[in-house]
Each structure stands twice: as structure tokens, then as C-alpha cells.
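Novice: fold the following and give me the result.
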Amino acid sequence: MDTLARLKAGQLAGSTRLDLACGLTEFPREIFDLADTLEVLNLTGNALSSLPQDLHRLTRLKILFCSSNQFTELPACIGRCENLSMVGFKSNRIRQVPAAALGPKLRWLILTDNCIEALPDEIGDCQLMQKFMLAGNRLTQLPASMTKLQKLELLRLSANRLAALPDWLLTLPSLAWLAWAGNPMSADYTTPHDEDGISADVAWAELQMEQKLGEGASGIISQAVWRGDTPVAVKLYKGDMTSDGTPLNEMNACIAAGLHPNLIRVEGKLKGHPQGVAGLVMELVGPEFGNLAALPSFDTCSRDVYPADTRFSADALLAMARGMAAVAAHLHHHGINHGDLYAHNTLYTAQGQCLLGDFGAASFYPQDGSQTAAALQRIEVRAFGIWLGELLERCDEVQPQWQALQHACVQPDVLARPDFHDVIAALA
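Specialist: A predicted model of the protein is given here:
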């Protein structure tokens, strides 16, 4: 019996999570029978265009997913759900975001791939907001009231219609992960500055695809053999828009990043895929490397999840910190903001070798010595500081100067933070 039938038969009493993807055009009223327990409601992949006005009867509801439906407006009724903290309406047809839809406990709002042209000033009243996903909309400006979002850490603005980043945005004390690629800004904010000679194409016919290695928000990575004898990794992109931005921006950034010991080498762009799928061909990373951490959970929101027994030696920690600071300095020297400097995007070995991956949120900015350029680098320095802090928490031999550096990197005054060359010097 499928989930909807079981719901209607009263067989899901006591459930804390409900997933329904069965072509729904109306909200099943039987969901209210779970009001005393339901915390996560996932209605992604249906044909809904509205939600009931009495949705607030789901008094324990914390997480609501309604992506890939037919909403043209963010439903105002969700703002009355007193415990709702995470809301996802990706890939709908949303044009309007009414103020009433913004609840008091909202921490994580996903509105990627819609048609939103403006946000209400009341967005600034979402004082708990930590993650705000807006890539792939039609925004021409952001409300200045967002200066009140003092806890905002991750903001995705890629593929909108912004002519510039507002000055106030670069002063937000908690902002660490920012993406803006694909907006009609000046050329220095939208194009690669230096490709370091990596611009080759790799023909699909030259690849022998093997097993799948992993899957992320933007694509699927598989092992392959190139030209009969070279092991490589091939990333095939899923579509035209991800939560971070577009595959084209990611590919441009990967190529523009050039060569560095702490980057996965790019062999070239894929050409000639039978279905026209975009892709990148990269060096195959050895099996001695593993993921430093897992993606944030619903509970941790903006913080990665580590296995409970994770510990690092002082030598390994220092090696990783030096490697990450060096590659970040390299990227910013080329005018590239990674935008997603996280442990879950870091591959590492027990000895402290590390590689930074996933350029899905990368963006370009001019190396003009301006205050804007300085602020953009120091926003990423905060991301490094958070990354370093997570490692320090899992090391038994922490040096006082490492703690001092970590505190300097995450301090709320953006321009008072060190730049990456200062970080390198402090770790020398």
C-alpha cells in the first residue's frame, strides 16, 4: 500500500515525518490527523498550487518542503506555523513573497529557481535567519532591511538580475558563504580573470565510464578511463540551476582556478555528450582521501556533521590549515570567491593532506584594491575560521596561537579580520 493510501487508512498515526510525492493537486486533509506529532512534511514533486489556510493546526511542524510544485506565491499561511524553521519552495513559479509568509522562527529559507522580482521589507524581521537560498530568480535589488539579519551566514544570490552587491551586505557580521555569479554586474564580477592555460575539451567518445563515485546538489561524479589508460573523474551536471547557481559558472570557476597542490586538477570541459549534458573531467583522487565531514543536518543548519569519534593530531590539523589557507589565498589572488569553503567540500588524509572541491557557489570579483574586494575576501576568511574552529574542537593538542587566529577570523567586524596572506603567516 502506498503512503497516501496508508495515510487515508489511518495507518500513519504518530508519524513525525511524512513524504508524499504522488501527483497531488490538493492538500490531503488527513495530514491534520498527525497534528500532534508531525515535524517534517515533504510534499516535493506534486502539482500543488496552494496550502490550507489552517496549516497552523500542525503545531509541531518544523520543516516544510514543497519544491517542484506549481505555487505562484509563497503561501501566507506558513507564517502562522509557530515552530516552522525550515521552508523549501525550490523550482516552483513563485513571483510573490508576502510578508505574512515569513514566520518568527525561520532559520533556513529555500526559494531557488523561481520568478521572484522583489522581497518584502519584512524579511529583515526574520532575526533567526541563517541560510537564505535565492539563486535563479529575477531580483534587481535586496531590501536594506536585511541589514538586521545579524545571524545570516549563507546567502545564495547567483543567477538573478542584480547590477551590484549592496555595500551593507558586506558588513553583515555572520556572513561566511556568499554566491553572486550569473548576475548582470560589471565584467570583473562575471568572467574569469585568468584560466592558467586550462581550456581543453575532452570528447565523450574518449571516455569509458565506470562506477559512480558520489552525487551532490549540482551533479553526479563517476570514475572513468580517458583515452584507454588514464583514470579520471567525470562530473555530469543535473540541470540548468542548482541551489548555488548554474553549472556554467561552476565550470568557469574550476577552470579559472588553475593549478594548485590543494585543488583537484581539471583536465577539461566535456564535449559531445549524447544528451548534451554539461560536464567536467578531473583527475581521479586516490582512495586514501576521504570527506572531512558530512553536510549540515536539519538541526545543525549551517554547521557540518562529523562522526562522533573524529579526532585530529596537531600535525595533521596544522597541515590541513596551512593547505586550506594556501589554496584560498590562491583563489582570491585570481579574484575567485569559493563561496562554499566547508569541511564537507574538503577531502583529506590522516596525515593532513587536503583538497578543496565543489565550485558550485564560486564567484568572481575584481582585484582592484577596493574595500569591496577586501570585504569579499574576509567574508570567506570567516568561513575558514569556522572550518578551523571545527577542527580545533576535535584536537587534543591545540596551540594558543591557533585559537587566537581562529577568533580573529570569525570576529564580527568584517574588515578587522585578517586576509588569507595574514592567515598563512600566522600558521607559518
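Novice: make it CA atoms for all contacts and neighbour counts henceforth
Specialist: OK.
Novice: can you map out the helices along this protein?
Specialist: 3-8, 247-256, 314-333, 371-392, 400-410, 420-427 (DSSP state H).
Novice: here's the other one to compare against:
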Amino acid sequence: MHTLEQLRAGALAGIVRLELSCGLTEFPNEIFTLADTLEILDLSNNALSSLPDDLSRLRKLRLIFCSANRFTTLPSVLGECPALTMVGFKSNQIREVPAAALPPQLRWLILTDNRVEALPAAIGRCGQLQKLMLAGNRLSALPQELAACTRLELLRIAANRLTELPAWLLDMPRLSWLAFAGNPFCAADEQAASDAAGIAGIGWDQLQLQQKLGEGASGVIHQAVLRQAGGEQAVAVKMFKGAVTSDGLPRSEMTACVSSGRHPNLIPVLGEVLDHPDGASGCVMPLIDPGFGNLAGPPSLDSCTRDIYQEGKRFSPAELFGIAGGVASAARHLHERGIMHGDLYGHNILHCGQGRSLLGDFGAASLFAPDAPHAAGLQRLEVRAFGLLLDELMERCELPAARQAALAALRTACVSEEPTARPSLANVERCIVSLQA
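Specialist: Purely as a prediction, here's the structure:
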């Protein structure tokens, strides 16, 4: 984090990334002295409500973050910044998104946790758009023009006021990660799942939190001790970060978790945290063997939608087939229960280095009726996400020529830009098992 004093003293000359969080109520004009080099500007956690009309003087600016400020309108001046590809205005009070505010090279737009009621039709002109984060707003519909954004891969529309899931959405050629829970059109499915599943309550006073194990978009996970009548048990506790996360609502995640049932490649839920002193929500899970670790890291600002793997990471054929087969089986199991994971990514998969894998983090999960008209389309969408995961595994594994060719054909079918041409996850699983033998 930088300081205003450093900026004014000229101590930050030549930097590429500037982060200021110091109660700003106005945009510091001294930022323009960095115009020759500044590419990333982070003004989150201030009290700003506007940006200067000449922001485009920052001609190299690629990414801007203004989360947790006081904007009520997405500034139109953003659309005049020629190099701007990522715009993040999470947790403001934004109601209006002017067409002029959309930069021509936009790849990633974050408007999570605002008050947006409609998107402009002009969003259809954002031909480079790959990632669109809109959870926790007041949208009652999506503009049909969004269908023209054929590069769109990740869409978060959970916790809005949508009365239907647009049919054209499932025809988008590259859409792979979708979260829509917490909308009126799926409320009945969520309520039915919640009523059917049931979940044990675990009092906060029964838990003793220990070290932090990890953190995701929706919450923080700690190791803990669960005290019960039968003794003590080592567990993991996930505490949700707030009322709305980047993926949706904690309650929707909880419902998906407890509805997922038992599967060897899923992490079960033991119970829901009750009576937290601050009213926070959380869930309790078995503690996973420390020999398991994340398959990959989440996407970077530059990779946008693709995970980051450790430099030099390699998989043996046995590991590849173990991970791919386990994840395909888990995802197929979820689909049969009317659950779309919504975030089928390497960074949400734990593996032990011997091929066993566990699919976790249901923050983006959504429920659907398996016999609903859009059910097949939802499942094909997630097949593409699996195909991208398979591609990442194959890039890091040497296979015999025949198996390489067969697996490459499967990957190509999974990522087809014609959704109806993709195989079902049941067929994907069968193919992987046959190649593994």
C-alpha cells in the first residue's frame, strides 16, 4: 500500500501499480504525474464518488479498482481510457451503468454488491469481454445484446431479481462458469432442496478455531476442534465473508453443499455454525489430510479466466486420469442431483499427488430441476469448464501417442463452441475410465 505523502513527494515516480487507501474524498491530481508508466490503479476502500473528466490522460492504464467507495454511477470517463481492460467497482452504491462507461477493450467487469437495475444494450459491443461479475444487484433481466459477447466465459448473476434464465445464455459458445442462485426464478428449487436436505446445527461455543487453512471468494477456512458429547474432533470451519460474495449468497452455498450427498470426490458438510457472536454464517467440514493441496492457483489479473499452475508442475498419466476421472464423476453426481458447481476450476480441487482429488468450494453453485428445459444446457456449459481443466492437465503430462490422441479428441469435444455438440459428463467419465484401463 502506498501513501499520499509518497505520491506528493515524487517518491513513486515510474511505478506501474499504485494503491491508495487513505480516506480519499477526491481523486488526487498527483496521480497524473505517473501517466507515462501507470498501468494498475487501486483506489479501493476510500470515500470517492467521482473520477476526473480527464482520466484518459493515464493512457497506459489497464486496470482500475474502486471497490468500497461511494459511487452511485459507473463513471462515463472510463469508456475514454483506450488501454483499460479491467474495471472493478465492487461494493459501492451504483444504480446506473451508462453505455459510455464501457471501455472498448473491456475484458473483465466487476459490479458485485451494488444496486444496478439494468445493463445498457451497448454491453453487446464489448467484444473482448470474458468475465462479468454482477452478483448482488437488482437486475430483473439481462440485455439480449449480451449474446453478442461471444468471448464471455464467466458470468455471475446470483442474488439478483431475475424471473427467468434467458435461453440464449446457454447457447453462448464459450460460457463455462455460471452462478445464478438466489434469483426468483430458482427460489422454488432452492427451497425444495433446503427442505429435503436438512442440516445439523453446531453451536459456536462447541468450536475452537485454530490456524487459517485457506481463503476463497466466499469465505475463510480455519482448522478447529469440535467438542461434542462423544469427545473432540478435528474439523475445518468455513466462515462466510459477508451477506454477498463475488459468487452469490452464503445461504445458497450452504444449500448446495448439504444437497450434494455423499461422493468419494466431494467434501461432506457436518453441520451449520449457529449462534456466532457477530451473526456470521459458516459451515463445519471434516478436516482433510494435510497431504492434499490445491491443484492450481486462481486466475491472475492477466490470465483473467485461466488458472495459474506452479512453475514446472507436471503430472504422471496416473495422476492425470485420477484427477480427471474423479472430478468428472463428482460433477456428474452433482448434475444428477440438480446442482451445477459453477466454478469447476483447478484452484477449487484438492489433490494428494497420487491422483485422488476432491472438488470443493460451492460458492458459485446453483440448483436446478433435473427435468427442467434448461437442465441439459446448464450441464453442457459445465462440460466446457471440465474440458478446459482437462486441457490444463494434458499440457503438463506426457502420454503415449494413442491415449494422447483419444484424450485430445475428448477435450476438443468438451470445449466445442457449439454447446449441443458437447458430450454429457456421464459419457466423459466413461471415456476417461476406458482410457485409464
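Novice: please state their TM-score.
Specialist: After superposition, the two chains reach a TM-score (TM-score structural alignment, normalised by the length of the first structure) of 0.97; 427 aligned residues with a CA RMSD of 1.4 Å.
Novice: of the helices of the first structure, give the one that comes closest to D304 of the first structure.
Specialist: Taking CA to CA, helix 371-392 is the member of the helices of the first structure nearest to D304 of the first structure, at 8.6 Å.
Novice: and for the closest one, what's in contact with it?
Specialist: Under the criterion CA atoms under 8 Å, 6 or more residues apart in numbering, residues 167, 170-171, 174-178, 312, 317, 321, 324-325, 332, 337-343, 365-367, 398, 403, 405-411, 414-415, 417-420 lie in contact with helix 371-392 of the first structure.
Novice: mind putting the helices of the first structure into TSV with mean neighbour count and distance to V225 of the first structure?
Specialist: Output for these, formatted as TSV (neighbours: other CA atoms under 10 Å; distance: least, CA to CA, whole Å):
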stretch	mean neighbour count	distance to V225 of the first structure
helix 3-8	16	42
helix 247-256	24	21
helix 314-333	21	28
helix 371-392	23	34
helix 400-410	18	42
helix 420-427	17	37
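Novice: got TSV for the ones you listed, with distance to L64 of the first structure too?
Specialist: Below are those laid out as TSV (distance: least, CA to CA, whole Å):
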stretch	distance to L64 of the first structure
helix 3-8	17
helix 247-256	27
helix 314-333	35
helix 371-392	27
helix 400-410	31
helix 420-427	39
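Novice: please identify which of those helices is closest to P192 of the first structure.
Specialist: Taking those one by one with CA to CA, helix 247-256 is closest: 5.7 Å.
Novice: onto which residues of the second structure does the closest one map?
Specialist: The aligned range for helix 247-256 of the first structure in the second structure is 250-259, by TM-score structural alignment.
Novice: one more: stretch 65-73 of the first structure?
Specialist: Under the criterion TM-score structural alignment, stretch 65-73 of the first structure matches residues 65-73.
Novice: and the matching stretch, end to end?
Specialist: 15 Å (CA to CA, to the nearest Å).
Novice: one more: stretch 286-302 of the second structure?
Specialist: End-to-end for stretch 286-302 of the second structure, by CA to CA: 35 Å.
Novice: can you check stretch 95-103 of the first structure too?
Specialist: One end of stretch 95-103 of the first structure to the other measures 19 Å (CA to CA).
Novice: what comes into contact with it?
Specialist: With CA under 8 Å, 6+ apart, stretch 95-103 of the first structure has contacts from 72-82, 84-85, 114-123, 126.
Novice: could you rerun that using 6 Å?
Specialist: 72-76, 78-79, 115-116, 120, 122 (CA atoms under 6 Å, 6 or more residues apart in numbering).
Novice: need the residues you listed in TSV (columns: distance to D196 of the first structure and neighbour count).
Specialist: Converted to TSV, these look like this (distance: CA to CA, whole Å; neighbours: other CA atoms under 10 Å):
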residue	distance to D196 of the first structure	neighbour count
T72	44	17
E73	45	20
L74	44	25
P75	48	21
A76	50	18
I78	49	21
G79	49	21
C115	36	20
I116	37	23
P120	43	16
E122	45	15
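Novice: for the residues you listed, work out which two are farthest apart.
Specialist: The widest separation within these (CA to CA) is 20.3 Å, between G79 and C115.
Novice: might you report the residue contacts of the spatially closest residue to E195 of the first structure that is not a sequence neighbour?
Specialist: Spatially, and ignoring its direct neighbours in sequence, E195 of the first structure is nearest to A256 (4.0 Å; CA to CA, 6 or more residues apart in numbering). By CA under 6 Å, 6+ apart, the contact set of A256 of the first structure is 192, 194-195.
Novice: among these, the buried ones, what's the PyMOL command?
Specialist: To isolate the buried ones among the contacts of A256 of the first structure in PyMOL, judged by 16 or more other CA atoms under 10 Å, type:
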select buried, resi 192+195
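Novice: and the end-to-end length of stretch 295-304 of the second structure?
Specialist: 18 Å.
Novice: nope, stretch 179-186 of the first structure is what I meant
Specialist: 16 Å.
Novice: quick one: that stretch to chain centroid distance?
Specialist: 16 Å (CA atoms, centre = their mean, to the nearest Å).
Novice: what does stretch 396-411 of the first structure give?
Specialist: 25 Å.
Novice: before we move on, what about stretch 207-220 of the first structure?
Specialist: Offset of stretch 207-220 of the first structure from its chain centre (CA atoms, centre = their mean): 19 Å.
Novice: quick one: map T420 of the second structure onto the first structure.
Specialist: Per TM-score structural alignment, T420 of the second structure is aligned with L415.
Novice: check contacts around its match.
Specialist: By CA under 6 Å, 6+ apart, the neighbours of L415 of the first structure are A375.
Novice: and the counterpart of F368 of the second structure in the first structure, what does it touch?
Specialist: By TM-score structural alignment, F368 of the second structure lines up with Y365 in the first structure. Neighbouring residues of Y365 of the first structure by CA under 6 Å, 6+ apart: 188-189, 335.
Novice: recalculate using a threshold of 8 Å.
Specialist: Per CA under 8 Å, 6+ apart, neighbours of Y365 of the first structure: 188-190, 335-337, 373.
Novice: A233 of the first structure now?
Specialist: 221-224, 281-285 are the contacts of A233 of the first structure under CA under 8 Å, 6+ apart.
Novice: ok, Q93 of the second structure to A256 of the second structure distance?
Specialist: 29 Å.
Novice: quick one: map F32 of the second structure onto the first structure.
Specialist: Aligned partner of F32 of the second structure by TM-score structural alignment: F32.
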